[in-house]
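[1] need a structure here:
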Amino acid sequence: MSSLSILRPDLLTIGNRSYRINPSSLPGLESTNTQQHQVYREEEEADYYTNNFDDGNNDDDDDEPSCKPQQQRSTKESEAKTQTVHKEQPPVEDDDTIDFLAKENMYVCEMDIASAFYGVLIGKNAENKHKLESETNAQIVFPRRDEIGTVKIRSRTKANVQSARTRIEIIIDRSRQMQPFTHFLSIPICQSSSSINLKQKYEEFKKSVLEQCSDERGITNELFQQVNKLHLTIGTLVLLSKSEINYIKETLQECTKTLLKTIMLTDKERFIVQLKGLEFMNDDPGFVDVLYAKVQLVDQTNSNRLQNFLDRLNEELVNTGLMKQKFDRIKLHVTLMNSLLRKDDTGILEAQKTTRGRVKNQERESFDAKKVLRLFGQFDFGQIELNELHLSIMHEPDRQTGYYGCETKILLKPIN
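    Predicted coordinates:
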């Protein structure tokens, strides 16, 4: 190890604590399987899903105070995926989440953990569980198969309980990165009464492209997104229990309330956007997988309000540990054509994502968009007011609205 790496070691932050990263390996992640899920196909994900986890690496400040509720610890994964905390004891500090049972002379902590993570924590023949208990000098008790409850950590010292809890949090964080997405944060485009004109413009665009560009390679009706599903994607999440869903819902409520108060200063302010112009995801217009409409905020005073709002919200959700950050800034766009839609016109795919983002038995067929861009590159879809922010469910479409199922909705209007 170089002197520089000793002076500036990698750090792992959990809650308000930071730990030095030492070489080690987490137990049993390579052999863990998950159940298959139906997954919303996010257009920015290049490849999709298989049944088993893959060995190998995942390729994948603001001065304002945090606005999320302080109810759940979060972990930030180190860039070194094959390293974790080892032989590091967290400081013994006041911690009201750890109780002392005087009669048993024992410290006890309860963790609300989604049952999807029990397998990786226990391991084959309970090997992972025994290793954790041995290395932390703590007892870890899981609910029985037919029970719903918390995971309990017990030890004679508070430091041992804290150490075991930290190790469990790290394992869960790494395992979560390899789970398929279950929810996504979205802003519907065509779910309000003011969207009639935009719907008509989109149908006009679709008809014109099919009439004038159908002779181009790969241009078919199946490429186009359903008009009722048009949306802005803010981020994707892995939520595996009711408590995780409720935590994100509460975080969204608190954060949006705080942010909207600072961004929308008067009752008349709204997020009104214009969809005009086309762009594509890759660098070759002859081999395109995703074609989208550019989004511009109609606001002469401060054209960055929407961007700032979404970036701040994204930052807070990433800090929960339940949403993975892909980019520093949200890319404002509305997907119009997607090659993944050839195989599933609902935009939902039953499959799973590998740790490397590779696809097995699910190959995309690109399309030639050169003529579409030449003829319709400046197409104006019109203006629309963004009314709601949805925590959308990836595998449950709403049959009444034609949009995606929803856990919660938040109005994007000034807060009095």
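[2] Every contact and neighbour count from this point should use C-alpha atoms.
    Fine.
[3] in the stretch 251-400 of the chain, which spans are strands?
    Counting by DSSP state E, counting those that start in this stretch, the segments of the stretch 251-400 of the chain that form strands are 272-280, 290-297, 333-338, 348-350, 380-385, 388-397.
[4] How far does whichever helix or strand comes after the longest one sit from its chain's centre?
    Taking DSSP states H and E as the definition, the helix or strand that follows strand 388-397 towards the C-terminus is strand 404-411. The chain centroid and the centroid of strand 404-411 are separated by 16 Å, computed with Cα atoms, centre = their mean, to the nearest Å.
[5] Please name every helix or strand in contact with strand 404-411.
    Under the contact definition 3 or more Cα pairs under 8 Å, 6 or more residues apart in numbering; DSSP states H and E, strand 404-411 sits against helix 242-263, strand 388-397.
[6] and the closest residue to Gly321 other than its chain neighbours, what does it touch?
    Using Cα to Cα, 6 or more residues apart in numbering and skipping the chain neighbours, the partner closest in space to Gly321 is Ser74 (4.8 Å). Going by Cα atoms under 8 Å, 6 or more residues apart in numbering, Ser74 touches 14-15, 169, 319-322.
[7] do that again at 10 Å, thanks
    When contacts are counted by Cα atoms under 10 Å, 6 or more residues apart in numbering, Ser74 touches 13-16, 169-170, 173, 318-322.
[8] Nearest to Arg156 among the residues you listed?
    The closest of those to Arg156 turns out to be Glu169 (Cα to Cα; 20.5 Å).
[9] how distant is the helix or strand harbouring that closest one from the center of its chain?
    Assigned by DSSP H and E, Glu169 belongs to helix 158-177. In this view, helix 158-177 has its centroid 21 Å away from the chain centroid, taken as Cα atoms, centre = their mean.
[10] going on from it, what's the next piece of helix or strand?
    strand 183-188.
[11] which secondary structure elements does the next helix or strand after that next one contact?
    Where DSSP H and E defines the elements, the next helix or strand beyond strand 183-188 is helix 196-213. On a contact count with 3 or more Cα pairs under 10 Å, 6 or more residues apart in numbering; DSSP states H and E, helix 196-213 meets strand 333-338, helix 370-376, strand 380-385.
[12] Would you do the same for the sequence below? I want to compare the two.
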Amino acid sequence: MSRHFPDFFTTRGPIPVTVKPLKFGNRTYYQTTLALDEESHSTPHLKPYMDNDDEMLDCADMEENYEIVLTKSGKFSTSFHVPSSLLPFIIGAKGSKLKTLQRNTNTTIKIPRMNEKGEVTIIGDTERKVASARTQISLIVTQRKDRLRPTHFISIPLTSDLIKTNLLKFQDEVLKNPPRGVTDKHFQNPVKMHLTVVVLKILDEEELILAKKTLQNCYDEVIANILPKSTKHIVTVKGLEIMNDDPSNVNVLYGKITSENDNLMDQLNKMSDAIVTYFCKAGLAKREYEKVKFHMTVMNSSFLEDRKATFDATDILREYGDYYFGTSELERIDLCIRGTTKTDSGEIKYYDIALNITL
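    Next comes the predicted model:
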């Protein structure tokens, strides 16, 4: 039977709930949600948007829906995939963490052996106990993933030759009299130009399959209705902005994205929000920002060995604040693999793509 469980279903006392009937075809399902107090209804404070090529997004609705089944033995059970590299953090030294989890939730938790394919299975006397154990394991997995660097990202490539040409011209102009901290290594390579939607942490083949399925489902169910294939989606890259308030100490300088089509930017915002939501619910992304800020990264300190180094963009913004890079048609959405921008011979190229969907 399918149930909706809150992320932190661990309290022992009574929990007020609201049951909502949901109709699908001729059948009615019941979704159970927590009846929270007024203070809990307030929107959590979200961080101002930063360049998100290297940061995860934080999502409160992760693991929102899953199935708990009643077995023939009268027990309740749920099964789910956990990357094998994270299983040791559930098991703990000599199985200590796993034993504690089982004792605290009064469940039996079966973990695949090392190098053995399979799912984590939780068995308990009640749905509540099973849900509690699953939530605690999900928290362990999330906390460990938070320490890892992103492996993939969803992006829209900018393929315009004009933008590539003007980016190189901009670089040449700035480097004629470079401000403090600016080197040629700060500039994005023209062949890698793209708009980042969300970054992901994918740890094995199972999660990659899930990511592909998630993007395809999002396109079929939402994006196809927002951005019809019968229309060209053209954006303009003009003007420069920074991610922080102090132009003398900058990590990221980016080109602003606009469109002559008044509806397109709104459509892109709806598309990006849908993608982030889908990947959050799949457990592959986290939401820290209210919305994605579409931008074309022009300069970034993360391209350097010292990723935290800043540069002075004061003069750049004053002289090139309205710089025109060009227009580009948005032709596809890519699921890109980070760190794959060099050929075998060492030449720079666009990222390897695990999946692309034509817009």
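[13] quick revisit: and Leu210 of the first structure, which of the helices and strands packed on strand 404-411 of the first structure is closest to it?
    Using Cα to Cα, these put strand 388-397 closest to Leu210 of the first structure, at 26.6 Å.
[14] Can you check which part of the second structure that closest one sits on?
    Mapped onto the second structure using TM-score structural alignment, strand 388-397 of the first structure covers residues 332-341.
[15] Kindly report the same for stretch 272-288 of the first structure.
    The aligned range for stretch 272-288 of the first structure is 234-250, by TM-score structural alignment.
[16] so how far is the first residue of that stretch from its last?
    From its first residue to its last, stretch 234-250 of the second structure covers 29 Å (Cα to Cα, to the nearest Å).
[17] Flag every buried residue along that stretch.
    234-242, 247, 249-250 (16 or more other Cα atoms under 10 Å).
[18] repeat for stretch 182-196 of the second structure
    Buried positions in stretch 182-196 of the second structure, judged by neighbour count with 16+ other Cα under 10 Å: 182-183, 186-196.
[19] cool, and stretch 221-229 of the second structure?
    Residues of stretch 221-229 of the second structure classed as buried: 223, 227 (neighbour count, 16+ other Cα under 10 Å).
[20] mind checking the end-to-end distance for that stretch?
    Using Cα to Cα, one end of stretch 221-229 of the second structure lies 14 Å from the other.
[21] so what's the most centrally placed residue in the second structure up against?
    The structure's the second structure has its C-alpha centroid closest to Ala285; by Cα atoms, centre = their mean the separation is 3.5 Å. By Cα under 10 Å, 6+ apart, the residues touching Ala285 of the second structure are 55-59, 62, 142, 145-146, 150, 153, 198-202, 275-279.
[22] ok, it to Asp172 of the second structure distance?
    Separation of Ala285 of the second structure from Asp172 of the second structure (Cα to Cα): 37 Å.
[23] His295 of the second structure now?
    On the measure of Cα to Cα, His295 of the second structure and Asp172 of the second structure end up 21 Å apart.
[24] Comparing those two, which shows the higher neighbour count?
    Neighbours per residue, other Cα atoms under 10 Å: of His295 of the second structure and Asp172, the larger number sits with His295, 20 against 13.
[25] check contacts around the residue mapped onto that one from the first structure.
    The equivalent of His295 of the second structure in the first structure is His333 (alignment by TM-score structural alignment). By Cα under 10 Å, 6+ apart, His333 of the first structure lies in contact with 231-234, 275, 278-279, 291-296.
[26] Tell me the one of the residues you listed nearest Pro23 of the first structure?
    Relative to Pro23 of the first structure, the closest of the contacts of His333 of the first structure is Ile234; by Cα to Cα it sits at 34.6 Å.
[27] in what helix or strand does the closest one lie?
    strand 231-237.
[28] Onto which residues of the second structure does that strand map?
    Using TM-score structural alignment, strand 231-237 of the first structure lines up with residues 194-200 of the second structure.
[29] Pull the distance from that stretch to the chain's centre.
    Put simply, stretch 194-200 of the second structure sits 8 Å off its chain's centre (Cα atoms, centre = their mean).
[30] which SS class is the closest residue to Tyr29 of the second structure other than its chain neighbours?
    Of all residues not flanking Tyr29 of the second structure in the chain, Leu22 sits nearest, at 5.0 Å (Cα to Cα, 6+ apart). Three-state call for Leu22 of the second structure (DSSP: H, G, I helix; E, B strand; the rest coil): strand.
[31] tally of neighbours for Pro6 of the second structure?
    18.
[32] ok, now which ones touch it?
    32-34, 60-65, 131-132, 135 are the contacts of Pro6 of the second structure under Cα under 10 Å, 6+ apart.
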